[in-house]
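Enquirer: Fold the stuff below for me.
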Amino acid sequence: MAAKQPFKLPPLFSNKYFIGTVAFIIWLCFLDRYNLIAQFELSAEKSKMEHQKEFYLSEIEKNTRERQELLSSPEKLEKFAREKYFMKKDNEDLYIIVPEKSSH
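Expert: As a prediction, the model looks like this:
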């Protein structure tokens, strides 16, 4: 009967540099504070914030144009005040008509 040969690891898996490199990669990918998962989450958050920044910058630009337009013309300022804030002159009445909600 032949004697059983003990299981022998390939030489690559017993190399200390290979083991060190694998341990380092595992550490970077999963155990470190700034691991790959955290990096992907931070990247997604950065992208979301950049889109918010673009939105707010466009809103600022739009509001700046609207403000310039309102300040340049008294007629437009009066129209804006009447439509947005329901302001009226002393000698006039203001009626606000609210449409009914349909039951459909």
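Enquirer: contacts, neighbours, all on C-alpha from now
Expert: Fine.
Enquirer: This protein: helices as residue ranges?
Expert: 16-26, 36-72, 74-85 (DSSP state H).
Enquirer: Pipe those helices into a markdown table and attach mean neighbour count per row.
Expert: A markdown table is the format used below for those (neighbours: other Cα atoms under 10 Å):
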| stretch | mean neighbour count |
| --- | --- |
| helix 16-26 | 12 |
| helix 36-72 | 12 |
| helix 74-85 | 12 |
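Enquirer: I'd like these laid out as CSV, including distance to residue 9.
Expert: Formatted as CSV, the helices of the chain follow (distance: least, Cα to Cα, whole Å):
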stretch, distance to residue 9
helix 16-26, 13
helix 36-72, 30
helix 74-85, 79
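Enquirer: how about this one, so we can line them up?
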Amino acid sequence: MAIFNNKYLKPFKNIYLLVLIVFVIWMLFFDAHSWLFHYELNSDIEDLEYQKEHYKNEMARDNKAIKELSTEEGIERNARETYYMKKPDEDIYIIEYEDSIQKQEENE
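Expert: Model (predicted):
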């Protein structure tokens, strides 16, 4: 009976302490509302908040583009820069540098 008189096992003779330890382990790892489950949920919340900020920034950028394209000057500027459109009485010269041509060839 020397095992029961061990000073390290003496606290575990108390049934309330045993129940408390089992309860804490159960709540931390095995329960539906466990600490691990909440940790995963918190990481998901952080990811979703990051996506929310990203989409808010995208919406602001798109609203700015829509506002610019809602005027005649904005439409004309966009057509000239993007599609190289011109008025009937003007000429357009596109200047390409050697490094931009090399980058274009590399992308193809």
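Enquirer: TM-score for these two?
Expert: Put the two chains on top of each other and the TM-score (TM-score structural alignment, normalised by the length of structure 1) is 0.69; 96 aligned residues with a Cα RMSD of 3.0 Å.
Enquirer: Relative to residue 101 of structure 1, which of the helices of structure 1 is closest?
Expert: helix 74-85 (21.3 Å; Cα to Cα).
Enquirer: which outside residues touch the closest one?
Expert: With Cα atoms under 8 Å, 6 or more residues apart in numbering as the test, helix 74-85 of structure 1 has contacts from 69-71, 87-88.
Enquirer: how does it look with 6 Å?
Expert: 70, 87 (Cα atoms under 6 Å, 6 or more residues apart in numbering).
Enquirer: I'd like to check the angle between that helix and helix 36-72, please.
Expert: Helix 74-85 of structure 1 runs at 130 degrees relative to helix 36-72, counting by axes from the mean of the first three to the mean of the last three Cα atoms, to 10 degrees.
Enquirer: From the chain's centroid, how far away is helix 74-85 of structure 1?
Expert: 35 Å (Cα atoms, centre = their mean, to the nearest Å).
Enquirer: try stretch 82-100 of structure 2
Expert: 39 Å.
Enquirer: first to last residue in it, what's the distance?
Expert: Using Cα to Cα, to the nearest Å, one end of stretch 82-100 of structure 2 lies 17 Å from the other.
Enquirer: Likewise for stretch 62-75 of structure 2?
Expert: OK, stretch 62-75 of structure 2 end separation, Cα to Cα: 15 Å.
Enquirer: What's residue 83 of structure 1 aligned with over in structure 2?
Expert: Matched by TM-score structural alignment, residue 83 of structure 1 corresponds to residue 81 in structure 2.
Enquirer: Check the gap between its match and residue 51 of structure 2 for me.
Expert: Distance, residue 81 of structure 2 to residue 51 of structure 2, using Cα to Cα: 31 Å.
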